[in-house]
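Participant: sequence first, then the predicted structure, then my questions.
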Amino acid sequence: MDEKKNRSEDQPAGNREEGQTPQNMGAPEELLAQVSAGPIAFPDDFVENILSDLEESASDFPELPVEPLTATPIAGSAPAQTPPQEAEEKTDSAPQEELPQDEEQPEAKEDVPEEGQPEAAEEEELPEPERETAEEENTEALPPLDESLALVQNEPEQPDETEGMSLIERARYHARMRRREQTRLRRENARRGGAEPYQPMSMMDVRFTSVRLAVAVVFLLLGLLLQRTSDTVAFILYLIAYLITVLPIAANVARNFTHGKYFDEYLLILVSSFGAFLLGLHAEASVVLILHGVGKMISDLVLSSTHKSLSQQVDFIPERASVVNMQGEERQVTPAEIRVDDFVLVRTGERIPIDGIVLRGEGIVDDTVLTGDSEPAPVVKNAKVLAGSLYTGSLLLLRATAKFEDCAVSQIMRVQEEGAGRKASLEDSVMHGAARFIPVIVVLAILLSVIPPLFNSSTPMQNWVYRALTILVVCCPTALVISVPLSFMGGSGRLSQKGIHVKGSEAVEKMAELRMVVFDKTGTLTEGNLRIKEIHGTQDFNQESILALAAAAEQLSKHPVARAVVSAYQSVPQKISEFEEFPGRGVRARIGNRNLLVGNRRLMVSRGVKGVPDIRGTVVYVAYEGDYAGAIVLEDTVRPEAAEAVSGLKSQGVLRTVILTGDTESPTQQTADAVGIDTVHYGLLPEEKASKMEFLLRTIPTDGTAAYVGDGVNDIEELKLADVGVAMGVAGSQESADAANVLIMTNSLTRLSDAMRVCRRTHNIALQNMVLVLAIKVILVLLTILGVTSMWQAIAADVLLTILTVLNAARILGIK
């Protein structure tokens, strides 16, 4: 959190948010009093239970305003200009008479019947034919929808294009569609100037390749058996085996040529095998192609299995959600159409469509795909649940606490989408270096086949040409361009399994090179659950009156300190007529004709309040009519795993740890001593924290990166400034997902040290693969120049090297 002890800058001073005035605090109870439930298709006591739970929920959250009903636009279409009441009528199964809107209360929800409105119970008693006729008349009376919205709603289902096809025709159709999609991706990458991601074979391609290579092996063996009896027959068999294996390679080369990619592994294999065939090495030319196909098939099988184990979080959100109103009427909507404070029903075996708070129901949720916690969490009343979690238990009723775009799963998907184009410098150098290296190898091979024969007459030119072709095989970059990106992909997948989501291999590499970590204090190193430790009164004000005055003044503030004060006050705060917030200092409020100041010592001094004592700790001072009235001391608890996490970071190479906070010196230093932090900077305003972060970035130790760790609520600027912005927990929003490089979906700091350990291991394995491939290829090149290595030995070594490096990269998934 950017500034737990400083006031948030999101709310300008002197402005009161709509719906947050004390006069609106009783709105939920007034709405509940108007509800009359009719007979519906649920159990008899279900509506009564819902209403009782909603009433208790409304009393638990008095500060939430009643939001105006607005239609959720569909992506890509203009907003439909439909009145709220008419939009609600489109979704209800029973017709309702058009009601006049009250201009003074536009926020009133249509789910609540107004005076004079027919009750749903009376409408549901209509016979079925009359109900259908009424619905048709009501639909005709509605204004026309926006064209794009109507097209989306009335779009017919697309027929299955493979219907009526045979198995072979269906396979050919899917293969053609897949090739078209791959061509489209290649063209888009070519226009953007980016490297094409490696795409492994599908299972159908693997089966077809296996059959093709098996047939080629049969013809090759027949040619070897008949070579002594008839050279002509053997040549024909060799030619058939060669054509079976070379035609797919030639097709790939031709396809790459049409997209402007002239040098790749297929060109090297094609040239070397064709040259060997022309030199009369018919069997060896086919062996080279067969071994290349076998190696590619095996490596793609490993790569495909890795892809499957790293499934993205896109299939964990249900397409439809059940929203119920306060009359117990259920309707189906998409998760994106769910609004804050809507009531959602979830049945056992379904995935939760939105982040929310449980109002009724008991069971368990499995949120492994989000948080990485393998053990299901129990669900009870007032528990928080996340969208995408799998629910098992009784019928669950929850209240939505966020829009779908601000849900935790939406943040994860946004991070994954943005991370697709962010490559580590090591991966980027391998991909671009291989593309630039192949033309150089081709030129060197040509020179090797021409220059040595001019100075060494003892070795025939045919031998030098063969060695040049062998070098083309040796320098095939398949192992390099597969194993290094696969290493980073495996690392990202392993992090996702732990509930840690990163923006591409760039974040993995930077996380592996951390040398400095900057922490926010409240909510990150501490629990963030502030509670009152003691209250200091004066002669005119006792402890109860001090707490009452502070709660009244702070009731409209969203700051954690204000929330803690208001929560500690058991009664309803007094109504205030004026409210002004000073970011990082406190608030000013007016009760009747009396002025209140509630905040830190800096606010009291700036306003000329005299007699303010200097109390150690997190202190909220209260001034009444310009005179000091008392103070409230709050305390927080250090997370039990914080010391272990900081120690783990230092053992992995972090040289410096820092705290940036707006809290006072005493609690900050106590937290630093308990956790093991090296440096503290306290009493910072929000804008001062960003400046201090910039200063710290200029003092990073050589050859390292810096990370900022916060909860992503009010520390957006710090997350953007750091090399690695780490947002902890699920309290962040869309802005925090855009600013952060790493999302950790729990508040446990041990995940931070886990993330660094996995990233360091991932980076080391990627380096191992790169060094191993380059070292072996250099050795093979030297042996080839000396005439020791043959072409089939070179391709066999390359195949084994590819399989070895791919398996080495895949073992990242087993890192603890």
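Facilitator: Right, received. Where do you want to start?
Participant: can we go C-alpha only for contacts and neighbour counts from here?
Facilitator: OK.
Participant: which other helices and strands contact the lengthiest helix in the chain?
Facilitator: Longest helix of the chain, by residue count under DSSP state H: helix 750-785. Packing partners of helix 750-785 (3 or more C-alpha pairs under 8 Å, 6 or more residues apart in numbering; DSSP states H and E): helix 461-474, helix 478-497, helix 504-512, helix 642-651, helix 791-810.
Participant: that one vs helix 461-474, what angle?
Facilitator: 180 degrees (axes from the mean of the first three to the mean of the last three C-alpha atoms, to 10 degrees).
Participant: between helix 750-785 and helix 478-497, how many degrees?
Facilitator: 170 degrees.
Participant: and the angle from helix 750-785 to helix 504-512?
Facilitator: Using the same axes, to 10 degrees, helix 750-785 lies at 110 degrees relative to helix 504-512.
Participant: got a list of contacts for whatever helix or strand residue 268 lives in?
Facilitator: If you go by DSSP states H and E, residue 268 is part of helix 265-278. The contact list for helix 265-278 (C-alpha atoms under 8 Å, 6 or more residues apart in numbering) reads 246, 249-250, 252-253, 282-286, 288-289, 466, 469-470, 472-473, 476-478.
Participant: again with stretch 492-504
Facilitator: With C-alpha under 8 Å, 6+ apart, stretch 492-504 has contacts from 309-310, 368-373, 412, 415-416, 418-424, 505, 508, 741-746, 751, 755, 758, 812-815.
Participant: and the comparison structure, right after this:
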Amino acid sequence: MATPNTLTLELQNLSCASCVGRAQRALESVDGVAEAPVNLATETARVSLSAPATTGDLANALDRAGYPAQRDTVVLDVQSMSCAACVGRVERLLKATYGVLEARVNLASERAFVTYLSGSTTADALAAKITKAGFPSTLREDSATTGPRDKEGEARALKHKALLAAALTLPVFLIEMGGHLYPPFHHWVARNIGQTNSHWFQMILTTIVLFGPGRLFFAKGIPALLRGAPEMNALVALGASAAYLYSLISVFAPDVLPPGTANVYFEAAAVIVTLILVGRWMETRAKGRTGEAIRALVELAPDEATVEVEGRMITRPVAQVITDEVIVIRPGERVPLDAEVLHGNSLVDESMITGEPVPVAKAQGDTITAGTVNGTGALKARVTAIGPDTMLAQIVRMVEDAQGARLPIQALVDRITSVFVPVVIAVALLTVAVWILFGPDPALGLALVAGVSVLIIACPCAMGLATPTSIMVGTGRAAQLGVLFRRGDALQTLQAVDVVAFDKTGTLTEGRPELVAFDVLNNMPEDELLGLVAGAELLSEHPLAQAVLRGAEKRGATPAKLENPKVFVGKGVVAETEYGQLAVGSYHFMHDQGISMSKIGERTYALRKSGHTVFFAALGKRLVANIGVMDPIKKEAKQIVQRLENDGLEVAIVTGDDATTAGAVASQLGIATTCVEALPEGKAKMVAQLQAGGQKVAFVGDGINDAPALAQADVGIAIGTGTDVAIEAADVVLSSGALSGVVNAFEISRRTMTNIRQNLFWAFGYNVALVPVAAGVLYPVWGLLLSPMLGAGAMAASSVLVLSNALRLRFIKPALKEAT
């Protein structure tokens, strides 16, 4: 019987002895749990468990009981991963740790994202476990200050190794292969150097290559092989060792080998190591570029800030600035921290955060964001967020989370690579056996060449890099364009969406009503009557009242000072003027005040039909004005809707407004489908109805009332200028309020998924096509046998090709520029 493992879990919602009993019974109901005493004072449970109980079973039992276990998520930097087999090995180690709920490992970013039950293990213990398995690991610091790990030093070291190996390998290659390609050269070597001396010279140089620059393959590959977890380094070490050891036997004990088979393959061993070092160097350089976008984000914020202290300006490191301190941003400087403007006016370039190229005007009361660039005006601002709480830090974390995501398409890759390397080794052994049994003379030499070629050419590097590199570059470019993927799998889901449903207010429209019609129905001058109406609205906080005040200001009308104003919330307002009592309000309010509404006429009906909210003004008992207010449609909305429809997507409006208002907006934008008069939960039901026919739906919204619909949709897209609740419920966040971000999101999703498919097609197709060639299937017909050197070159080229293809995503253009 297995020895039980003991876990300490931190529980939530424990408040009394009965809670303790329920939580303990929930844990002990899990098959495999021996005991689970719960401590109310420390709010912990100490669980003794063995198979078949799993960490997930414990978490699920506690969730159902209402006492969820506290969860922690950490990010680990993991080194020495070279292929998909390494990723699988690290993931299996983490998932086998009691307490771990989820583990995702990303080869391109060399990070592991681990979620575990608090108290069951620690980040240091997880890092130590991976390190012990041969993958040095450390807990990642705050990404807002560190960014992706710099690959320059690693690339530089690999470059030196590759150049040294190339310099040592070149003479070996020329001596051996030169003689095959140009027979007179072979005779010259035999005559002037001698065959034995030539072999000794090749052996010395190859030994230096293998145990100098190439030592890393043996240092990592052999231990992995002995642990029963072979990966890329193990395949390279096996292939190079086979060629090298066979050559040593041919030099020192040729009689051991069958007659005619004592040949040297030193050049194959040396060239294999050299080409793969060159490939690894190029791969590392390319990997470094995959993190450029997020690194650029990290570097946006300056290191120092100018702080005002008792009237003096002091330059201080940003890390030492605290909230509510006053900072000064001079013209042309970057904003060091999130802040609220106290004094000054300027235009601020927010393109690096929002993706929008037009600078934004900032004045007293406006917010400014760390990393943005101040224009020509000086600003004084109060710090509102520091360190990991700044918008820039949150964006970086969001992008990193998305980059570490495991897309559904990755499941196929995982299943194949989990068995790939052992299968390759078995195929190589089978290849050697078949050649020895059925091959022509010298069968043993040909068997060695074929076996080594299979081992080398089948390294699963390209498979491991195919998906994560595209995700890293795609989500990084998305962030530069103001599109933040909060959930990585939304990147795949979005390209399969059939319907894009928009909330109306604040999404398709500006979200701020404006006065667009003021029809005077008596002989009073417009500015005088509008001044009276504005004066009556001064005390009201209703959005329509604020629209009238803004409209009066724009038209040069001064709000009049009225006597005895009375506000009827949600209905209207009355006040005394020199012309008698003024009433401003809705149709029903006017009727209740005893005012004849016979003059509203065709103009009022026309305004209502076009989506305006219409209310009225009366002096005494006579109607004197029709007032039309409308929430303006965003200037780019029609263009964006047309672009989505041109891309084959159905566009719908889901709104709480009435059919007339929503229909007017839909008519102007050319949208056929409208779902109206929906409460927050009603919006979610309408999204569900759209989904009922098997369609995938993306919902775009910005308000608290949009959160249920954002959560219900297959992909929720939140306007970044909206509420925190909406943003938290969304899968994708547009960091600016521009609707162009919606099209950018779809374009990035489509292009990234196309890129991933291209990478996978190449990675799988390369192995499917070339492994049989390496094994020698073409030899009986055409006498072709793939050289291990060509195999090494092809393997290195495959990884570089996958990375180079992914890097093309850096050049995705903003959708609005394409649409204009």
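Facilitator: Perfect, thanks for sending it. What you are looking at is a predicted structure, and each value in this text was computed from that prediction instead of being measured.
Participant: quick TM-score on the pair, please.
Facilitator: TM-score for the superposed chains, counting by TM-score structural alignment, normalised by the length of structure 1: 0.64, backed by 617 aligned residues with a C-alpha RMSD of 4.9 Å.
Participant: what's the distance between residue 528 of structure 1 and residue 130 of structure 1?
Facilitator: As judged by C-alpha to C-alpha, to the nearest Å, residue 528 of structure 1 and residue 130 of structure 1 stand 58 Å apart.
Participant: what do you get for residue 475 of structure 1?
Facilitator: 79 Å.
Participant: now stretch 387-394 of structure 1, how far from the centre of its chain.
Facilitator: How far stretch 387-394 of structure 1 lies from its chain's middle: 20 Å, per C-alpha atoms, centre = their mean, to the nearest Å.
Participant: what does stretch 590-609 of structure 1 give?
Facilitator: That offset, for stretch 590-609 of structure 1, works out to 43 Å (C-alpha atoms, centre = their mean).
Participant: show me what that stretch is in contact with.
Facilitator: With C-alpha under 8 Å, 6+ apart, stretch 590-609 of structure 1 has contacts from 549-550, 553-554, 574-579, 585-589, 610, 612, 614, 619-628.
Participant: so which of those sit within helices?
Facilitator: Mapping the contacts of stretch 590-609 of structure 1 onto helices (DSSP H) picks out 549, 550, 553, 554.
Participant: burial measure for the second one, as a count.
Facilitator: When you say that, I think you mean residue 550 of structure 1. Using other C-alpha atoms under 10 Å, residue 550 of structure 1 has 28 neighbouring residues.
Participant: before we move on, the earlier item: how about the helices and strands packed on helix 750-785 of structure 1 in a markdown table, adding mean neighbour count?
Facilitator: As requested, these are exported to a markdown table (neighbours: other C-alpha atoms under 10 Å):
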| stretch | mean neighbour count |
| --- | --- |
| helix 461-474 | 24 |
| helix 478-497 | 26 |
| helix 504-512 | 25 |
| helix 642-651 | 18 |
| helix 791-810 | 22 |
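Participant: adding distance to residue 771 of structure 1, write those helices out as CSV.
Facilitator: Below are those laid out as CSV (distance: least, C-alpha to C-alpha, whole Å):
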stretch, distance to residue 771 of structure 1
helix 461-474, 15
helix 478-497, 9
helix 504-512, 17
helix 642-651, 26
helix 791-810, 11
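Participant: closest to residue 430 of structure 1 out of those?
Facilitator: Closest approach to residue 430 of structure 1 among these (C-alpha to C-alpha): helix 478-497, 6.7 Å.
Participant: from the chain's centre, how far out does that closest one sit?
Facilitator: Centre-to-centre, helix 478-497 of structure 1 and its host chain are 18 Å apart (C-alpha atoms, centre = their mean).
Participant: now that helix on structure 2. Mean distance?
Facilitator: In this overlay with structure 2, the average offset of helix 478-497 of structure 1 from its partner residues is 2.1 Å by mean C-alpha distance after the TM-score superposition for structure 1.
Participant: now the angle between helix 791-810 and that helix, please.
Facilitator: Going by the same axes, to 10 degrees, helix 478-497 of structure 1 makes 10 degrees with helix 791-810.
Participant: next SSE after helix 478-497 of structure 1?
Facilitator: The helix or strand immediately downstream of helix 478-497 of structure 1 is strand 500-502, counting by DSSP H and E.
Participant: who's more crowded, residue 475 and residue 130 of structure 1?
Facilitator: Taking neighbours as other C-alpha under 10 Å, residue 475 of structure 1 and residue 130 compare with residue 475 leading, 26 against 10.
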